[in-house]
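Student: Based on what follows, work out the 3D shape:
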Amino acid sequence: MSAHETGTATGEDDAPDPKGRGPQGLVALPWRMASVLAAVVVAAAGWLIVLAFCSLVWLGDDAGTSYQQVLEVSTQFWLLANGVPASLDGVRVSLVPLGLSAVIVVMVASAVSAIARKAVLSRGATSTGVRSNEDSGALAGSSGAFALRLAAWFAIPYLVILGLCTNLLGHPQSTGPAILGGLLVGGVVSLLSAGRTLHWRATGLSQGGWMSGVLAGVLAAAAALVIVAAVVLGGSLLTHQRDVIGIHQQLAPGGFGGIMLALLQVMWIPNEVLWTMSWLLGAGFTAGAGTLFSPTASHPGQLPAIPMLGALPTGAHSSALGLVWFLAAAVAGALGGAVAVRARRDAVARRLPPGTVGHDSAALLGLVVGLLTAVLVCFAELLAKGGFGEQQLAGLGASMPHLVVLAPCVLGAGAMIGGYLTSVLSHPDMGSDDESAPARPED
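Tutor: Just a heads-up that it's a prediction; the model follows:
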């Protein structure tokens, strides 16, 4: 394969310069060294973003805080975005700002994808005699093996940086969360990014089998849930905008302080979207001690003066509209089931000899999609759960005991019905499974 052909296959028009002068200097290095340096650069870039924000707050603060404290707070907040609990003015903060975490994830994915793409291009360059180095043999094995190695070379230094920063700040008890955060952000994200760039999918191990379409269905259901949750949250903010503005004015942060306060709250908007998702599923969420918000009832208790919390209802009540949103979660599951069945049917139709998918298999496939989506939702809700301190704001997030029961029921039932209806509507004359029979042409 020529360098030009390889570049075209990977979406790149030009391979890096053989002398190392490419559009990205980092990826001009051997992939192992580039992975280690990328981990350091991503960690430094994430910390600098937080430092810039904290420095702006410090400049507008008249409390006489030293810049050393600004550096410490910046480091702790960056660690918090990586899943490591922080201690700010003696208050333990465990609520991860998923907005900042998303920025770090994007940086990790971009860096690892660039390194993996460079390795593919280097293999093409080697075939024409332009380059011969360790990259030429990096892809000698399977794409999956190389993706695992690349993820390991990125994740280990990133994990070490998190551990060192945690211990240098005097919090050795948080070493465990630092390791977990490093494995998740530096390991899982880099593995998925490298695998996607190298066109490797774990589901490829069962290509044409039961996994066909499952991933597409889960992603479709999860995306639908996120969209509906974002719409509900946005609508609540618009409906209660007077309360939100009133709380903001009570705090009297001033012009510059108001901007900083708004930016600070933006970092937790993804958490609030996930809490709303738990609300859609009927489990609800808590916004502090003695509070519970669900589609059928609300028990607000005493809420702290945080502008975003002004969007929450102020009285205990039940609403029929809440049941409508509850059904919207089931419809999101049905969409996932429908997507999975259509993808599965396409995969079966490409077999030799071609086959079809029966109604019962379609319903079972939808059920699997719904249950896997529920597992994904529960995991995301765990990431969005945390607190500020040990008292009133100690428990913020989804009501997990209710969620682990309701999410599989709502999404599983919705996806099963969606899969079954998709099969019936597309092939009404089909009965039970007949995957070995010739495929009927779709209308």
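
Student: CA only for contacts and neighbour counts going forward, please
Tutor: Fine.

Student: Does Ala44 lie in a helix or a strand, and which?
Tutor: Ala44 belongs to helix 31-59 when elements are defined using DSSP states H and E.

Student: need the next SSE after that helix, C-terminal direction.
Tutor: Next along the chain after helix 31-59, taking DSSP H and E as the criterion, comes helix 67-81.

Student: Report the buried residues of the helix holding Ala44.
Tutor: Buried residues in helix 31-59, defined by neighbour count with 16 or more other Cα atoms under 10 Å: 31-32, 34-39, 41-43, 46-51, 54-55, 57-58.

Student: what's the neighbour count on Gly204?
Tutor: Close neighbours of Gly204, defined as other Cα atoms under 10 Å, add up to 12.

Student: quick one, the helix holding Ala44 and helix 67-81 angle?
Tutor: For helix 31-59 against helix 67-81, the angle by axes from the mean of the first three to the mean of the last three Cα atoms, to 10 degrees is 130 degrees.

Student: ok, which stretches of the protein are helices?
Tutor: With DSSP state H as the criterion, the chain has helices at 3-9, 31-59, 67-81, 98-127, 143-168, 175-181, 189-197, 214-239, 241-251, 254-266, 269-280, 320-349, 359-383, 400-426.

Student: want to try JSON lines for these, with distance to Leu88 as columns?
Tutor: Listed next are these as JSON lines, based on distance: least, Cα to Cα, whole Å:
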{"stretch": "helix 3-9", "distance to Leu88": "49"}
{"stretch": "helix 31-59", "distance to Leu88": "13"}
{"stretch": "helix 67-81", "distance to Leu88": "7"}
{"stretch": "helix 98-127", "distance to Leu88": "17"}
{"stretch": "helix 143-168", "distance to Leu88": "14"}
{"stretch": "helix 175-181", "distance to Leu88": "17"}
{"stretch": "helix 189-197", "distance to Leu88": "28"}
{"stretch": "helix 214-239", "distance to Leu88": "28"}
{"stretch": "helix 241-251", "distance to Leu88": "20"}
{"stretch": "helix 254-266", "distance to Leu88": "15"}
{"stretch": "helix 269-280", "distance to Leu88": "20"}
{"stretch": "helix 320-349", "distance to Leu88": "37"}
{"stretch": "helix 359-383", "distance to Leu88": "20"}
{"stretch": "helix 400-426", "distance to Leu88": "27"}
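
Student: of all these, which lies closest to Pro313?
Tutor: Among those, the nearest to Pro313 by Cα to Cα is helix 214-239 (8.9 Å).

Student: Let's see this one next, to set against the first:
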Amino acid sequence: MKLRADQTGNRGLPMPLWLQGALETAQAAIISALVVVAPIVAVWATAGFQNGQFEVLARLAGQSWLLVHGVPLGLAGAGPEAATHGGSGTLSLIPLGLTLIPFLLAWRAGRRLARASYTDQLWQALLGSWLVYAAFGAATGFVCRTADVIINLWYALLIPLIPYAVGMVIGARREAGSWSRLIGVDAVDWISRTSQHSRWAGSYFASVAKAGFVAVMSALTLAAALLAIDLFIHWNLVVSVYEALDAGPVGGAALTVAQLGFLPNLVVFALAWTSGAGFAMGAGSQVGPLATAVGPLPSIPVLAAIPSGPLDYALVALVVPVLAGVMAGWWFLREGENHFDEWLAIKIHARWFTASASTLVLAVLAGLGAGVLTAGLAWIARGSAGLGRLTAIGPDPLWTGLWVAAEVGIGVVIGYAAGPWLEREKGSTAERDAELVH
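Tutor: Reported below is the predicted structural model:
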């Protein structure tokens, strides 16, 4: 990172970093608000609201902006009915696809601020930007709360900072090139002063953590593919719900945008389904490959694609996390950082035992990492619609994490054990191709 005069290229005095951070954040807050306001204005323009007063629509836009950032909204009118079903009357189901908008805006702002800062001065820009975003969230919560929609001002002040601060820090790190450079620490010098065993242990655990990440990303990719196939198979049911709603072009477009906002949530739901843990679509319901039992659902087109009834080959879906573990085990083998296996082989001269023990330890650690990450994703993706039975939507984080951890662990053993054979096969293919060329 290096200091620039300012972002416009002027040769005058440089803009104070805290002010530049504040301006970048104000721009991001306004853009994210406009993205939320646009579909509301479009629906209003087609007389889609019973109450089209300006202040009502403005509060609705502010409440939507807070929900996109993860702020739970208390629905006072839903309280008694929700309480009957054990719920809290709180709208907390976050459209993660729309949450990506402030995240990406923060990522861009973080990169710009990192380019304009010395390493030991970046905190000034970050502090200025976070204070402005927190103030924007608190002001929005204060203005948009009503008797029917209860907003905790502390939540409105602090929770929007989470996706924004994470995006900004990741963007600054992308510009800096490393975490150590981002915080002004010479990592190479610090690592050089540690022992060789410490460096090996650090490399091993870092690679295991990356293997767990590879497993989760692979599982999410496969789950997204299964979700796309499911939507394709049930496309006629989805279209039928659209036709029954008869929302018109603008209303249909707004409904589609809202469903796309929940697409990442649905991918996490699909991952929970393939793991065997399943997910809930209302209090007392369960959707999974082992059993499916749901009550009446709201008329939302994408919900028509939920599998129902007995599924003959549903258990085959349980192989998805296992395949993700196979990919992680193979990746770890190619990474070549299994220093625990090397250390164990030096201590115990029985290769059959050390190879088995180190592979099992790898499977447990990588599976644990994948399980913890999956549990976190399940916790973020689940929530409550605040109405009736729909106070429990999404997977159970604990059970989903445990299922994924066990299945990824099994896959890691298979992938790491089969890795040398796969590498030899690839090497033999490359040799045959080279011979054909010559």
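
Student: ok so, going back, okay, the helix holding Ala44 of the first structure sits on what stretch of the second structure?
Tutor: On the second structure, the counterpart of helix 31-59 of the first structure by TM-score structural alignment is residues 17-45.

Student: The matching stretch vs the first structure - mean distance after superposition?
Tutor: For stretch 17-45 of the second structure, the mean deviation from the first structure after alignment is 1.4 Å (mean Cα distance after the TM-score superposition for the first structure).

Student: Give me the most central residue, the second structure.
Tutor: The centroid of the second structure falls nearest to Leu377 when counting by Cα atoms, centre = their mean (5.8 Å).

Student: Grab the nearest non-local neighbour of that one.
Tutor: Nearest residue to Leu377 of the second structure, sequence neighbours excluded (Cα to Cα, 6 or more residues apart in numbering): Val268, at 7.0 Å.

Student: Would you mind finding the match for the one you found in the first structure?
Tutor: In the first structure, the residue paired with Val268 of the second structure is Leu274, using TM-score structural alignment.

Student: for Ala314 of the second structure, same thing?
Tutor: Matched to the first structure by TM-score structural alignment, Ala314 of the second structure sits across from Gly322.

Student: Tell me the buried residues in stretch 198-217 of the first structure?
Tutor: The neighbour-count check on stretch 198-217 of the first structure (16+ other Cα under 10 Å) flags 198, 200, 208, 211-217 as buried.

Student: Please apply the same query to stretch 410-429 of the second structure.
Tutor: Residues of stretch 410-429 of the second structure classed as buried by neighbour count (16+ other Cα under 10 Å): 410-417, 419.

Student: Pick the one among those residues closest to Thr256 of the second structure.
Tutor: Within those, proximity to Thr256 of the second structure (Cα to Cα) peaks at Gly411, which comes in at 36.7 Å.

Student: per the alignment, the closest one corresponds to what in the first structure?
Tutor: Under the alignment (TM-score structural alignment), Gly411 of the second structure maps onto Gly414 of the first structure.

Student: you'd agree that match is up against Phe326?
Tutor: No: shown here, Gly414 of the first structure and Phe326 do not form a contact pair, counting by Cα atoms under 8 Å, at 11.2 Å.

Student: which stretch among the helices of the first structure comes nearest Ile306 of the first structure?
Tutor: Closest to Ile306 of the first structure of the helices of the first structure is helix 241-251 (Cα to Cα; 6.7 Å).

Student: That closest one against the second structure, how far on average?
Tutor: Averaged out, helix 241-251 of the first structure is 1.1 Å away (mean Cα distance after the TM-score superposition for the first structure).

Student: so that helix matches what in the second structure?
Tutor: Against the second structure, helix 241-251 of the first structure falls on residues 235-245 (TM-score structural alignment).

Student: next one: that stretch to chain centre, how far?
Tutor: Stretch 235-245 of the second structure sits 29 Å away from the centroid of its parent chain (Cα atoms, centre = their mean, to the nearest Å).

Student: and what of stretch 78-95 of the first structure?
Tutor: With Cα atoms, centre = their mean as the basis, stretch 78-95 of the first structure stands 20 Å off its chain's centre.

Student: Check stretch 370-384 of the first structure too.
Tutor: Using Cα atoms, centre = their mean, the offset of stretch 370-384 of the first structure from its chain centre is 11 Å.

Student: Stretch 289-305 of the first structure now?
Tutor: Centre-to-centre, stretch 289-305 of the first structure and its host chain are 27 Å apart (Cα atoms, centre = their mean).

Student: The second structure: matching residues for that stretch?
Tutor: Under TM-score structural alignment, stretch 289-305 of the first structure corresponds to residues 283-299 of the second structure.

Student: which residues touch the matching stretch?
Tutor: Contacting residues not belonging to stretch 283-299 of the second structure are listed as 85-86, 241, 245, 273-274, 276-282, 303, 307-311, 314-315, 317, 389-393 [Cα atoms under 8 Å, 6 or more residues apart in numbering].

Student: of these, buried ones?
Tutor: Among the contacts of stretch 283-299 of the second structure, the ones that count as buried (16+ other Cα under 10 Å) are 85, 241, 273-274, 276-282, 303, 314, 317, 389-393.

Student: deepest of the helices of the first structure, which one?
Tutor: With neighbours defined as mean count of other Cα atoms under 10 Å, the helices of the first structure peak in mean count at helix 269-280, which reaches a mean of 25.

Student: Which other helices and strands does that helix contact?
Tutor: With contacts defined as 3 or more Cα pairs under 8 Å, 6 or more residues apart in numbering; DSSP states H and E, the packing partners of helix 269-280 of the first structure are helix 98-127, helix 214-239, strand 285-287, helix 320-349, helix 359-383, strand 393-398.

Student: try 10 Å this time
Tutor: Helices and strands touching helix 269-280 of the first structure, as assessed by 3 or more Cα pairs under 10 Å, 6 or more residues apart in numbering; DSSP states H and E, comprise helix 98-127, helix 214-239, strand 285-287, strand 292-293, helix 320-349, helix 359-383, strand 393-398, helix 400-426.

Student: Make a markdown table out of those and add distance to Glu72 of the first structure.
Tutor: What follows is those, written out as a markdown table (distance: least, Cα to Cα, whole Å):
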| stretch | distance to Glu72 of the first structure |
| --- | --- |
| helix 98-127 | 17 |
| helix 214-239 | 33 |
| strand 285-287 | 28 |
| strand 292-293 | 35 |
| helix 320-349 | 42 |
| helix 359-383 | 24 |
| strand 393-398 | 23 |
| helix 400-426 | 33 |
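
Student: Those: which one's closest to Val266 of the first structure?
Tutor: Using Cα to Cα as the measure, helix 98-127 is the one of these that comes nearest Val266 of the first structure, at 6.9 Å.

Student: for the closest one, the distance to its chain's centre please.
Tutor: Its chain's average C-alpha position is 17 Å from that of helix 98-127 of the first structure, according to Cα atoms, centre = their mean.
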